[in-house]
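In: would you be able to build a 3D model of this:
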Amino acid sequence: MSEPTLSASSPAERGPSHAELAAAAATTTTPHAGTAPPLAKKVPAERTHHGDTFVDDYEWLRDKENAEVITHLEAENTYSEAVTAHQQPLREKIFAEIKARTEETDLSVPARKRGWWYFTRTEEGKQYFVQCRVAAADTGDLRADWTPPVIESGTPIDGEEVLLDGNAEAEGQPFFSLGGMAVSEDGNLLAYAVDNAGDERFTLRIKDLRTGELLPDTVENVFYGLVFSPDGERIYYTVVDDTWRPHQIKMHTLGTEAGDDVVLFEEDDPGMWTGFDLSPDRTELLVSVGNSEYAETHTLDLTDPAARPRLLLSRDEHVLHGMDPVTIDGRRHYVVTHNGGPAVERAVNNMVSLVPGAEFEKPFAEQAWATVLDHRDDVKIEGTAVTRTHLLVALRRDTTERVQVLPVQGLGTAAQAEPVEPGFDEELYTASLAGADYESPIVRIEYTSFLTPPRIYDYELATGALTLRKETPVHGYDASDYVAERDWAVAADGTRIPVTIMRHASVKADGTNPALVYGYGSYELSMDPAFGIPRLSVLDRGVVFVIAHVRGGGELGRTWYDDGKKLAKKNSFTDFITVTEHVVKAGWAAPNRVAAMGGSAGGLLMGAVANLAPQLYRAIVAQVPFVDTLTSILDPDLPLSALEWEEWGNPIEDAAVYEYMKSYTPYQNIAAVPYPKIAAVTSLNDTRVLYVEPAKWVQKLREVTTGTDPIVLKIEMDGGHGGASGRYEGWKDRAWDYAYVLDALEATEKL
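Out: You can find the predicted model right below:
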């Protein structure tokens, strides 16, 4: 496949100067007339790798402790507000529409765990969830005992306890995010972790649920995930290093100082991520170390305070895998989802095996793994979960995520039962496991589609009965007013690219419509069918909402991912352009009324297509965009950079990777062309994509573009990777993004 060449012209040849841009902004008749963009000073910084030197004039913006940097970012916000001020009424309308459609006072379906029904409440006017529980009954009637109680929105029930009120926790704080919660086996203690900055470093606290009092124990700088020991005397948690890479598993004993916490496991490889999962029977911790290519698993006996992690499967075998412990006939086994085993050379879409625990004591090549589900080219096995009686399998077929169920008894033998898959009546949907207690006779399945609000089903394992427990209410919504359908675009190399087209039912393919094309395409993450209330405001204004399922995602299995990473990354960008051209040619979009949107790695996608095909788009919204990719990946001391080598390649050691990344990194390939309207949206405390990337990108775009369309940076000064905290603030963020797009597409009025 021939790929478009991304420009790498020198800064001296990149179009009008800052002064000329400022003059153009001051004389234009657009709504931002008289407003000049903030112009950052140039402080040339050289970077040399593999004999290539790059001069970066705006690298100084990285120092957020510099008052001049903060002043500049505040000026960017002022400019953004001025340029988009005329969109404020539209933002308010969209926010009001989101709010009116949302059941503000609502609650989740209670989930039973160890003698309690746990659920969350939301209350009108309040930003955060309230975590609650009520005692469960044990009558001996399994079906009755596992049928969730009927609880009314806004009405407490007898015996209801509030475990944690996010609104009270957030009071007086600039930001609030909950990084994990765990309740001790006896139900008396609650461990929870809170972030008040947006940098994903949490403070661990413990609450006595009998008294409501906080214990004196406090542990700073913990990461996601908390687990109690079975006796409730110890808490296990992860810690990140200076690059925000989780690298340690630690144990805190209640009543001791945090400085005395024991490091149980430490991973020194900067390219490996560490985490853990609690076994379904809550007696074992599975410590996993890995990247996108291979993994390693250790086990830790939680019943023994002196236990230390024991290796099960080494990274040296280069097997990407996950494990679920299960006891069968009194013997410990492990259900292993993997892409290769002792007798399997390669299973790119994964297979499932059952392995007796004793087998891991043997050399890898001598271990006996019994096949439960074999590899298939047309099915990607995503993972598994277990109850005492059943194995649950998450898989993807025809781009759609599904669930299969089969009994534990007979697994891996001739007596193994055939998997059963709960059936649903839509073509494009997502069915995923939402909860499965080890002792439960039912499992919970969450179902949604582009047109169906989230539903919660209980699936009875013994009978296969599927019971709808709840569908999220959406006020004033009629699914028949909208259409969601699958289409396919064809890339230059003949690859068929899945395309989702959503529209109001009255919109026809007549070549006149405004369209918004959304994409991501990295880390094997799939843009699965899901309902979104904010999206309705876009569809109601006649915009065709398109999702480009580009290579680099996981929609069509592991090969789809592999074909959009490392030295094949440009496929993600050209696929997106192909999809854009396809929807125009098919009549779904007018050629001069198309916008693009993507976030994080999807923001890299936005930056790349802006360089490759700026003429295709009226506007581009890049949310927390990864647009200075090469700079970040070249510095292993930056947050998470070393972990990214398995996604992009290692440009430090490999000159070919360096040259390839240099050829597409948006910041280094800005050309003297008329760029469309561009909005970069970011957060000061984001640790995944640093604010400096969009800040530098915006400056260089303004410097080089030959057009006069405004380029703005909107930065949340108290937010993280997901923006500001709180649901209402989140709705305001979506309203801002969509109003920006609708204004650019001249689609501000409802049909």
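In: going by C-alpha atoms from here, please, whenever you check contacts or count neighbours.
Out: Fine.
In: could you pull out the strands for the stretch 201-350 of the chain?
Out: 202-208, 214-228, 234-240, 246-253, 262-266, 273-278, 284-290, 295-301, 310-313, 321-328, 331-338 (DSSP state E, counting those that start in this stretch).
In: residue 224 against residue 238, yeah?
Out: Yes. Using Cα atoms under 8 Å, residue 224 makes contact with residue 238 at a distance of 6.9 Å.
In: run this one through as well so I can compare:
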Amino acid sequence: MQHNNNVQWPEVSAPIAATHPYKRQIHGDTVVDNYYWMIDYFKKGPRSEAVINYLNEENAYTTAMLKDTESFQEDLFLEMKSRIKEKDETVPYFKNGYYYYSRTEEGNQYFKFCRKKGRLDADEELLLDIDNLAEGYAYYTAKGFSISPDNRLLAFSVDTVSRREYTIYIKNLETGEIYPDRIANTEGTAIWGNDNQILFYTAKNPVTLLSEKIMRHSLGTDVSADVCVYEERDNTNYIAVGKSKNCKYIIISSESTLSSEIWLLDADLPNNDFKVFQPRRKDVLYTIVPLEDRFLILTNDDAINFRVMQCPLNKTGREHWTTFLAHRPDVLVSDIEEFKSFLAIAERKDGLTQLAIYNLSSLEQHYLDFGEVAYTVYPGINVEYNTESLRYGYTSLVTPSSVYEYNMRDRSKVLLKQQEVLGGYDRAAYKTERIYAPARDGVKVPISLVYKEGTKLDGTAPLLQYAYGSYGASMDPSFSSNRLSLLDRGFIYALAHIRGGEEMGRQWYEDGKMMRKMNTFNDFVDCGRHLIEQGYTSPNHLYAQGGSAGGLLMGVVANIAAAQYHGIIAQVPFVDVVNTMLDETIPLTTNEYDEWGNPNESDAYFYMKSYSPYENIEPKEYPNMLVTTGLHDSQVQYFEPAKWVAKLRTVKTGKSVLFLKTDMDYGHGGASGRFDYLKEIALEYAFLFKLEGIDH
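Out: Below is the predicted model:
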């Protein structure tokens, strides 16, 4: 491997973790795991203290090795922070007589949630001051703001640990009193019945963190008396409760990767029982959209890219469904935003998002046009049902996030707000492209690129390749003011739209999961190879980054294409796939069987084992690597990256560096404040710049 040889690193010894052999035996296969003991802090086992000591040693090593970048990291942090408008506010949305918005103040990490009655020039009513509430907490997230139908009460939820376990609080907006009703261990959303007295919420299992029950709470009663109105028996399903936009229904949804079920209740009668809309069927997903005179059903029933069906309000079984919008093999229907007279239908075609407007009375349909090669458009906050205005968001790799209001009748549009980049941003100074890389099996994989005008495309430019590639989550091109710090120093940024996402339709996802998961990893490597072949970069200057399931991708890429990458950043990486998927006490495991397979089945076990990064480390030179995790992460537990790094340390050869940075205060999403997270990005960028010999 030819890599930059001019990087100077301090002479500091890396920590070597203790080994305590543990045998895993299943399907006639025996594996010795020397670092299984690192689960102890999570499981409250006997070696808990040793785990913390090891993580602290790794943190100290990372700090010592990157010591000479600290002032540069601070400069990068201030540079990125200086682009953010500190005193800002969101575009107000109108609901039930009030305009709601959030605003941020200079120097403060959080925000204030406010409203104005009737007019935007009315007096401001401060509903929640999150800056004030978050004082004294290392981590603080408030979400799920839900106003009662009579506008008097606010339900909101708080997580102070970063494990996504939310406590719901109720505030009287007339008196300022926070009621004694405190509902712990929830998903964080409270839904009001139309009587202003009853709330529905999703309760979590305290160990697995799975959403298991929908509960009904009556204001002023003891939480222990709350009634379970729905219990999910299938531990592979996620459940949630919501309310229809026309406020007529409380809706429970239960969904796995492959199958779903909806239950309904008249919101005027919140003490009644929920009724099933259509019982779940194997491999059939559906969601519903209540209109005035019928339900629309978005489903993949006999339609891989989804179609739209309709049924009467009082006959919801599948036998009563008729076609509203037929299936199209080249278009994925992803969402429907309903209004009294119009529908806004979010679709994907040729890897790009698009919006269709459908007039419910004339039955005419038209599309919005955006005029860029790679962009993202999506419905914005549209809480009003009886309106002809659609809010939508728009962004691209060179267009800052924008909110538009579009009149669905006369087709006029107004830009309500565009993210302001302080210090000036000249869109013409940057170039965006969309190219297609041939994968090894002949499939063409889209790549969205952005770089500064004048960047030499002769193989000498450093390039950061990013992807995710799981759960059907599409990584669409979007603007980042932080990314300018990379582009302005000569980096090219490449977003690879690999299989496992849904960018090219539902089949794109199906071809990158379960027993076809290797396509995801191979696509990424093939995209990197194509970028080298096309002269954008070279192996000396090619870097890869991904987080969570994208961190699994990084782990596999490090094993199968080490020579192609000079450095890798793996954020909260899911790298110990087999062991985690065998342990049903780890949060979210059973929900994931439809994505990765169930390793209690022999075929799934051996397929997972064939790519799991932790299981496939071998004696060879690996790329330079920065691995990040959070001690309280509930999505990917800290011990996965910790074990992976510990094993890599003892097996890999050569002089490449390997760093593990564990945030001892945070979880999966990192810091909660709007500036703290920039320190993490500054560390990642400083790592890349150090490898490139860039020091300012």
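In: before we move on, back to that, between the strands of the stretch 201-350 of the first structure, which one is nearest to residue 73 of the first structure?
Out: When the strands of the stretch 201-350 of the first structure are compared by Cα to Cα, strand 202-208 sits nearest residue 73 of the first structure, at 25.8 Å.
In: so which residues make contact with the closest one?
Out: 179, 188-196, 213-224 (Cα atoms under 8 Å, 6 or more residues apart in numbering).
In: circling back to that earlier point, can I get the strands of the stretch 201-350 of the first structure in TSV including mean neighbour count?
Out: Below are the strands of the stretch 201-350 of the first structure laid out as TSV (neighbours: other Cα atoms under 10 Å):
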stretch	mean neighbour count
strand 202-208	20
strand 214-228	19
strand 234-240	21
strand 246-253	21
strand 262-266	15
strand 273-278	20
strand 284-290	21
strand 295-301	21
strand 310-313	17
strand 321-328	22
strand 331-338	21
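In: is it possible to get JSON lines of those strands that adds distance to residue 114 of the first structure?
Out: Shown next, in JSON lines, are the strands of the stretch 201-350 of the first structure (distance: least, Cα to Cα, whole Å):
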{"stretch": "strand 202-208", "distance to residue 114 of the first structure": "17"}
{"stretch": "strand 214-228", "distance to residue 114 of the first structure": "14"}
{"stretch": "strand 234-240", "distance to residue 114 of the first structure": "18"}
{"stretch": "strand 246-253", "distance to residue 114 of the first structure": "22"}
{"stretch": "strand 262-266", "distance to residue 114 of the first structure": "27"}
{"stretch": "strand 273-278", "distance to residue 114 of the first structure": "15"}
{"stretch": "strand 284-290", "distance to residue 114 of the first structure": "17"}
{"stretch": "strand 295-301", "distance to residue 114 of the first structure": "20"}
{"stretch": "strand 310-313", "distance to residue 114 of the first structure": "28"}
{"stretch": "strand 321-328", "distance to residue 114 of the first structure": "18"}
{"stretch": "strand 331-338", "distance to residue 114 of the first structure": "22"}
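In: in the second structure, point out the residues matching stretch 283-299 of the first structure.
Out: Stretch 283-299 of the first structure corresponds to residues 248-264 in the second structure, going by TM-score structural alignment.
In: thinking again about what came up before, out of the strands of the stretch 201-350 of the first structure, which gets nearest to residue 445 of the first structure?
Out: strand 321-328 (18.8 Å).
In: now the angle from that closest one to strand 284-290?
Out: Using axes from the mean of the first three to the mean of the last three Cα atoms, to 10 degrees, the direction of strand 321-328 of the first structure lies 160 degrees away from that of strand 284-290.
In: perfect, I'm done here.
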